[in-house]
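Asks: here's a sequence, model it:
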Amino acid sequence: MSQADPTPHKNELNTLVDHLFRKQYGKMVSVLTSIFGFQQIEAVEDIVQDTLLEAFNHWSYGSVPDNPEGWLMQVAKNKSLNYLKREKNKLRVYSDHAENTSSESRINQLFLDTEIEDSMLRMIFACCQPIISKEDQVAIILKTLCGFGSKEIASALLIGEEAVNKRIYRAKQQIIGENIQLQVPIGQELNQKLEVVCTSLYLLFNEGYNSDHPEHLIRKDLCLEAMRLCKLLTSHFRKSTKVHALMALMCFHVARFESRQDEKGAIIIFEEQDRSTWNKELIQSGFYYLSEAAKGEALSAFHIEASIAAQHCRAKDMDSTNWKFIHTLYEMLYEYKPTPVIKLNLAIISSKIHGLDMAIEQLLKLRNEKKLQRYYLLYATLGEFYRQKKQEKAAIENFTKALSLTSSGKAKSFLQEKIEMLKG
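Replies: Okay, here's the model as predicted:
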């Protein structure tokens, strides 16, 4: 491969490898699992991590290839061939995958783009097994296919890291113990598994859209990877209204990417966003997928969330937004998904209809919700409402509390600026 590009600065290299890790991790795990079988998932993850480490070391002292994704896949393929030659007898004991896929021509075929996509799809559904709890299924998908660390999964699920590690360990042991195969289910079993798959992609997208990363408010790579996988699902499951509703939701949110930060990367709150920068093509795509989602009789939480996002995209400005209808949609959403975060959103929308006092009263009650006690957006919202009521002391207290609960550098800067402005 051509080695045309000069070696980037170390920070740029870290960013590149992190981006490729997000984009390629699940693909490499999926195709290698097709070679070795699910029972060798630990070995597969070792090979993938070794490949990414080799990329970082090689590119640090040389230069980044013209096609870094292809470079990674080639290295992963070579490592898999070496591993098969070295461990062939052992692998034969555990599964017939090594026997069926050990030829170089067969492995080359598995690394074709179309096969990689099919491998991703099979891997997603293979993680969704009735013997594994839905919570553990989501954790193993986020870890194995999305490359999430324990901290990111804990943030996405609003649980502790120790609980996350237990879930992943439990799921892997059950997958290995039950000799689970990489197959896409059919019939009723498909519908049951599609629920968990959609939930996992939804959480992946959310982690990108409201990132807790120290440097990035928006992890575009995570959002786009979630969209890519969801688009893959819409191609394979054209009659699934739930998948189309999720795709619509993603389109509506990604359409607002450019308006959420200023030129320096600082946060722009929703009320102050320039709607002329919203991506009209993505909004049109969102309405297309939403219309496809409306063709069935089933209603899901994704339908309702996409409808809420659609209301914002339809409105010309804040004043023309149909807040009463959005509040009704959130009440419906709470019936489908009775979570503290939905309660938080209901309180925020209440401020538009019933005023700040009622909204603050609702938010104060939410401080007793265990899953929200370390959720910085609860306190940031309280701080903002108190600021609007000109209760500076209460606003500073809540902004300070929010500041202590987030690791996002952009969020910290935003909150610190609010505090200093109030003190000034």
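Asks: CA only for contacts and neighbour counts going forward, please
Replies: Fine.
Asks: can you tell me what sits against the helix or strand encompassing E42?
Replies: Taking DSSP states H and E as the definition, E42 sits inside helix 41-61. Applying Cα atoms under 8 Å, 6 or more residues apart in numbering, the contact partners of helix 41-61 are 7-8, 10, 13-14, 17, 21, 25, 28-29, 32-33, 36, 72, 75-76, 79-80, 144, 172.
Asks: after that helix comes which helix or strand?
Replies: Using DSSP H and E, the helix or strand that directly follows helix 41-61 along the chain is helix 68-94.
Asks: OK, contacts around F36?
Replies: Contacts for F36 (Cα under 8 Å, 6+ apart) come out as 44, 91, 95, 97-98.
Asks: let's go with 10 Å and repeat that
Replies: F36 makes contacts with 43-44, 80, 83-84, 88, 91-92, 94-102, as judged by Cα atoms under 10 Å, 6 or more residues apart in numbering.
Asks: now the helices for the stretch 301-424 of the chain?
Replies: For the stretch 301-424 of the chain, helices defined by DSSP state H, counting those that start in this stretch occupy the ranges 301-314, 323-336, 340-353, 356-366, 376-388, 392-405, 409-423.
Asks: let me fix that: the stretch 101-250 of the chain
Replies: Taking DSSP H, counting those that start in this stretch, the helices of the stretch 101-250 of the chain run over residues 104-110, 113-126, 134-144, 150-157, 161-177, 187-209, 220-236, 241-254.
Asks: sequence B follows; please return its structure for comparison with A:
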Amino acid sequence: MSDRPPPDLKDRIARILREDRGRLIAALIRATGDFHLAEDALSDAFEKALQHWGRSGMPDRPDAWLLQVGRRQAIDRLRKQSRHAAQAGEIRRLMDEDQEAQGALPPEIPDDRLKLIFTCCHPALDPKSRVALTLRTVGGLTTRDIARAFLDSEIAMGQRLSRAKSKIAKAGIPYRVPDPPEWEERLGAVLTVIYLVFNEGWSAGPGEAPIRSTLCDEAIFLARLLLTLAPDDPEIEGLLALMLLTFARHGARLGPDGAVVTLDEQDRGLWNSAMIDEGLALLDRAVARGRPGAFQLQAAIGALHVQAASPAEVDWPQIALLYDRLAAVMPTPVVRLNRAVAHAEAGAPEAALSEIETLLPDLDLYQPFHAARADIAARLGQGDVARASYRAAIEMSRSDTEKRWLAARLARVRPD
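Replies: Have a look, this model is predicted:
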């Protein structure tokens, strides 16, 4: 232990919470078998960290310290519950684990995140709850973040998460990676969850942090882990390829002043060529298996972007065709929005804007909808529509740099 607390203690604890929460909560759920108890115990541990580390400094292994304190907080909470006698065995087991940890070198925390994902994605839960619960527990997203991703209210999402945790406890859903025969019914939800974690990291966050690399890294790690368990699955390969081809562009996504740089204006020399090569190789292997799926189609779209030598050489007609196929297998409003944008770039902006207008009831609270609508309307000379849509997009943006970029676009649009 250091003698003096670091001056940036709260920032360092917040960073640990972002980077290690998934592993810590997974380890505590494995130890307690209870989602609610594990989350409460970890929250207690972070409160204790603020108190103790402020006096004594940070330990050499903050994650191991938090896990041990979280385990003890779980024991205390179990003791205070009215059904103490019924949980005596669980308390004894946690105490044994705590005793074994004392006096030993802090061990590496076992990575149980994959077990946690498959538990959250059990078919006993409805598909929406599977995704939301995994984003909350593994990705560490707040209830507000998840509600925004699903275009739900925060209250409704909180209730959904609580019901899902309770159902897992009551149904005795096992905490493990399932055997291969059980994979098919859960794999689609698991892949969707991993991609949503990636997207939350890639999309603009509050303040001045448009890319939260930790969440992107987490999603890529989990996809790699899945691929070691099922090395011949083309959709896992497609998902990993998609994330690599996207994240390869992160070094060019912000300008020197921190402003957002659009894809067609990025310096392609700043893209990560090794990551692109790996993504393209994965996509080639997946396609060769002859079992196309939604993630492979999205990866193929990403490949066409990164393989073009310049924005003028992007094959938009081929991208539009790929989006047509994607919309046939995954006809969500967001996919239809992206399809419309692709057709606008391929030379059909009028038809694209007509399609976008039909999506207004579904995507009115989705910021990219308003940004896309504004851009295409501006191209067609519909200044009033473009200005109103840019204002809506600015209001919904979570990134200051994105707001400035949209405001600059707005300033160039003349009213009708």
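Asks: can you pull the TM-score for these?
Replies: The TM-score (TM-score structural alignment, normalised by the length of the second structure) is 0.89; 411 aligned residues with a Cα RMSD of 2.8 Å.
Asks: would you mind measuring from the residue sitting nearest the centre point of the first structure to G149 of the first structure?
Replies: By Cα atoms, centre = their mean, the first structure has its centre lying nearest to L204, at 1.0 Å. Noted for L204 of the first structure: a distance of 12 Å to G149 of the first structure, by Cα to Cα, to the nearest Å.
Asks: anything in contact with each of those two?
Replies: When Cα under 10 Å, 6+ apart defines a contact, the residues bordering L204 of the first structure and G149 alike are L142.
Asks: what range does stretch 238-250 of the first structure cover in the second structure?
Replies: Counting by TM-score structural alignment, stretch 238-250 of the first structure falls onto residues 231-243 of the second structure.
Asks: name the residues of the matching stretch that are buried.
Replies: Of the residues in stretch 231-243 of the second structure, 234-243 count as buried by neighbour count, 16 or more other Cα atoms under 10 Å.
Asks: of these, closest to L280 of the second structure?
Replies: Taking Cα to Cα as the measure, L280 of the second structure lies nearest A241 of those, at 6.6 Å.
Asks: so the closest one touches A219, yeah?
Replies: No. In this structure, A241 of the second structure is not within contact of A219 by Cα atoms under 10 Å, at 11.9 Å.
Asks: gap between the residue nearest to M1 of the second structure when sequence neighbours are not counted and A74 of the second structure?
Replies: In space, M1 of the second structure comes closest to P59 once its chain neighbours are excluded; the distance is 5.0 Å by Cα to Cα, 6 or more residues apart in numbering. Distance, P59 of the second structure to A74 of the second structure, by Cα to Cα: 21 Å.
Asks: the more surrounded of the two?
Replies: A74 (26 against 15; other Cα atoms under 10 Å).
Asks: mind listing what the more buried one touches?
Replies: Going by Cα under 10 Å, 6+ apart, A74 of the second structure touches 28, 31-32, 34, 37-42, 44-45, 68, 80, 91, 94.
Asks: quick check on the residues you listed: which are buried?
Replies: Buried subset of the contacts of A74 of the second structure (neighbour count, 16+ other Cα under 10 Å): 28, 31-32, 34, 37-39, 41-42, 44-45, 68, 91, 94.
Asks: can you redo those as JSON lines with distance to R285 of the second structure?
Replies: Shown next, in JSON lines, are those (distance: Cα to Cα, whole Å):
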{"residue": "L28", "distance to R285 of the second structure": "37"}
{"residue": "A31", "distance to R285 of the second structure": "39"}
{"residue": "T32", "distance to R285 of the second structure": "41"}
{"residue": "D34", "distance to R285 of the second structure": "40"}
{"residue": "L37", "distance to R285 of the second structure": "43"}
{"residue": "A38", "distance to R285 of the second structure": "40"}
{"residue": "E39", "distance to R285 of the second structure": "40"}
{"residue": "A41", "distance to R285 of the second structure": "44"}
{"residue": "L42", "distance to R285 of the second structure": "41"}
{"residue": "D44", "distance to R285 of the second structure": "46"}
{"residue": "A45", "distance to R285 of the second structure": "45"}
{"residue": "Q68", "distance to R285 of the second structure": "43"}
{"residue": "I91", "distance to R285 of the second structure": "49"}
{"residue": "L94", "distance to R285 of the second structure": "45"}
